[in-house]
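Peer 1: Have a look; sequence and predicted model below, questions after that.
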Amino acid sequence: MKKYAIIVYWSDEDAVWIAEAPDLDPCAAHGDTPEQALAELRVAMELWLEVAASGACLFPSPAISRIPRLPSRSRQKPMAAISKAQ
């Protein structure tokens, strides 16, 4: 499975832990513990991706692969050099 971002948080309204995969909207699960919510989400994600692979919907790329990369440190100016230049 590709690496998709996962968000786990407590819901006061539902009194459970929620785990979501924002790239696979709607794909979420809940549990009594963060670990249980995450385990349930992994099952939901596999099923979501199976449906997408069948052609029922678009197959998304993980958002992390769409984020532009920062230049490597070797090409960046040190902060001291930037401060002096201003």
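Peer 2: Good, I have the coordinates. Residues are numbered from 1 along each chain as shown.
Peer 1: C-alpha from now on. contacts and neighbour counts both.
Peer 2: Fine.
Peer 1: how about the strands in the protein?
Peer 2: With DSSP state E, the ranges of strands along the chain come out as 7-11, 16-20, 28-31.
Peer 1: another structure for you, compare them:
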Amino acid sequence: MKSRYSMVIQWSEVDQAFVVSLPEFGPYAHTHGDTYEEAFQNAQEVLESLLEQYQEMGRPLPEPKVFEAA
């Protein structure tokens, strides 16, 4: 999948798992995985699902955040 949406992958000591947030889709767009790779795969699946849901509902997609060097 080619996407320009952000994924933030962080280790959670509390959950003992990698937690992924998808910032452009709001505070509740999260998933996790036992390994970094699993967390990334799960995030890709969540992102695909979100994109499909937005399109089915006729909602405009959020603008991808763009990194700008200082």
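Peer 2: Nice, I can see it. Remember, predicted model here, so these are calculated numbers, not experimental data.
Peer 1: I'd like the strands of the first structure laid out as JSON lines, including mean neighbour count.
Peer 2: Compiled in JSON lines, the strands of the first structure are given as follows (neighbours: other C-alpha atoms under 10 Å):
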{"stretch": "strand 7-11", "mean neighbour count": "14"}
{"stretch": "strand 16-20", "mean neighbour count": "22"}
{"stretch": "strand 28-31", "mean neighbour count": "21"}
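Peer 1: right, so of those, which gets closest to I67 of the first structure?
Peer 2: strand 7-11 (17.3 Å; C-alpha to C-alpha).
Peer 1: Compare the closest one with the second structure and give me the mean distance after superposition.
Peer 2: The superposed strand 7-11 of the first structure is, by mean C-alpha distance after the TM-score superposition for the first structure, a mean 0.5 Å from where its aligned residues fall in the second structure.
Peer 1: Many thanks, have a good one.
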